[in-house]
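**Q** how would this look folded up:
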Amino acid sequence: MTSESLHPVSGPARRTVVAAVGAAGLAVALTACGSDDKASDTVNPGDGGTGGSSSGGTDSGAGGGTELAKTADIPEGGGKVFADQGVVVTQPAAGSFKAFSSKCTHQGCAVKGIADGVITCPCHGSQFSATDGSVKKGPATKALPAAKITVEGDSIKLA
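**A** As a prediction, this is how the structure comes out:
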């Protein structure tokens, strides 16, 4: 008599069960790192603001592109996340507008909070400079990539 005849198989194989459980866990983990909010988030700056430089970062001139916001919509020392476009626009100093990818360089979560010159990722707490996208606090080790915007009058457009 063989071991197969002593232990008949009456359900799914163990490998099938283990693979299914692993796939379900992966799906949950990936969902947790994503953004469930497709709307834009506006975050007002906290007390204190920033002392960032107003030089550079504001691209102006003729050009098309999708209008993201009016300059008045972006608070000084704060910013706004445009989830559908995958960008975050900040105003680190009066009249200076910057744009970066809204995807955290740590594990790809969407950044949410912008206050006091800092862009924050809600997933693991990484913090980035609203002036140049550089890492202020890990676990991220790479800066947020810059995004190209143009400012024409009071209109901010994604280039």
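**Q** Every contact and neighbour count from this point should use C-alpha atoms.
**A** Noted.
**Q** Is the nearest residue to Asp59 once chain neighbours are set aside part of a helix or strand, or is it coil?
**A** In this structure, Asp59 finds its nearest non-sequential neighbour in Thr150, 4.6 Å apart by Cα to Cα, 6 or more residues apart in numbering. Assigned by DSSP: H, G, I helix; E, B strand; the rest coil, the conformation of Thr150 is strand.
**Q** Thr150 contacts Thr66, correct?
**A** No. Using Cα atoms under 8 Å as the test, Thr150 is too far from Thr66 to be in contact (9.8 Å).
**Q** Let's compare: structure for the following, please.
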Amino acid sequence: MTGSQGSARNMTRRAVVAAAGGAGLAVALTACGSSDDGSTSVADKPTGGEGGAGAGGGKEIAKITDIPEGGGKVIGDVVVTQPKPGEFKAFSSKCTHAGCAVKDIANGTINCPCHGSQFSAEDGSVTKGPATKPLPAASITVDGGSIKIA
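**A** Model prediction:
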């Protein structure tokens, strides 16, 4: 093999490796990135958000006693609220304005510390900007004393 042939073969190998790496990165970004509709992952897409009594699959994320009435709790990438006694809702914990994690829930409001956006603990709607889109609902079930993410 001549020097130019070996060099061409290495260039081709590099191109293949670079293309494969780029494709892998594109897949990873697609899986973890946000879309134009404001949803950020499969778990964050609106899917109901209202938990009801009854048997349900999924991973337990909290006990109903962990979620204060009129408030809520941020649990990973989900915020679970109890706007009324015995009524549990769940939303993405990622603010729709700039992607910051919401931090606290008080007096029926989910609060983002980054720019002051506020969302209703009842339905995730914006109650104070700069956010303009509601928090996407997350699907949960209430099974006995457990809250499970679907």
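**Q** that older thread, compare neighbour counts for Thr150 and Thr66 of the first structure and give me the winner.
**A** Between Thr150 of the first structure and Thr66, counted using other Cα atoms under 10 Å, the more crowded position is Thr150 (24 against 13).
**Q** Please list all residues in contact with the counterpart of Ala72 of the first structure in the second structure.
**A** Ala72 of the first structure maps onto Thr65 in the second structure when the alignment is built from TM-score structural alignment. Shown in contact with Thr65 of the second structure (Cα atoms under 8 Å, 6 or more residues apart in numbering): Gly145.
**Q** Could you rerun that using 10 Å?
**A** Applying Cα atoms under 10 Å, 6 or more residues apart in numbering, one finds that Thr65 of the second structure lies in contact with Gly145, Ser146, Ile147.
**Q** Assess the claim that the second one and Gly57 are in contact.
**A** No. Using Cα atoms under 10 Å as the test, Ser146 of the second structure is too far from Gly57 to be in contact (11.0 Å).
**Q** quick one: which of those two has more around it?
**A** A count of neighbours by other Cα under 10 Å puts Ser146 above the other of Ser146 of the second structure and Gly57, at 17 against 12.
**Q** For the counterpart of the more buried one in the first structure, give its distance to Ile149 of the first structure.
**A** Correspondence of Ser146 of the second structure to the first structure, assessed by TM-score structural alignment: Ser155. Per Cα to Cα, to the nearest Å, Ser155 of the first structure is found 10 Å from Ile149 of the first structure.
**Q** Now for those two: what residues contact both?
**A** With contacts defined as Cα under 10 Å, 6+ apart, the residues shared by Ser155 of the first structure and Ile149 are Thr66, Glu67, Leu68.
**Q** between the residues you listed, which is nearest Val43 of the first structure?
**A** Leu68 (15.4 Å; Cα to Cα).
**Q** Can you tell me the element that closest one falls in?
**A** If you go by DSSP states H and E, Leu68 of the first structure is part of strand 66-70.
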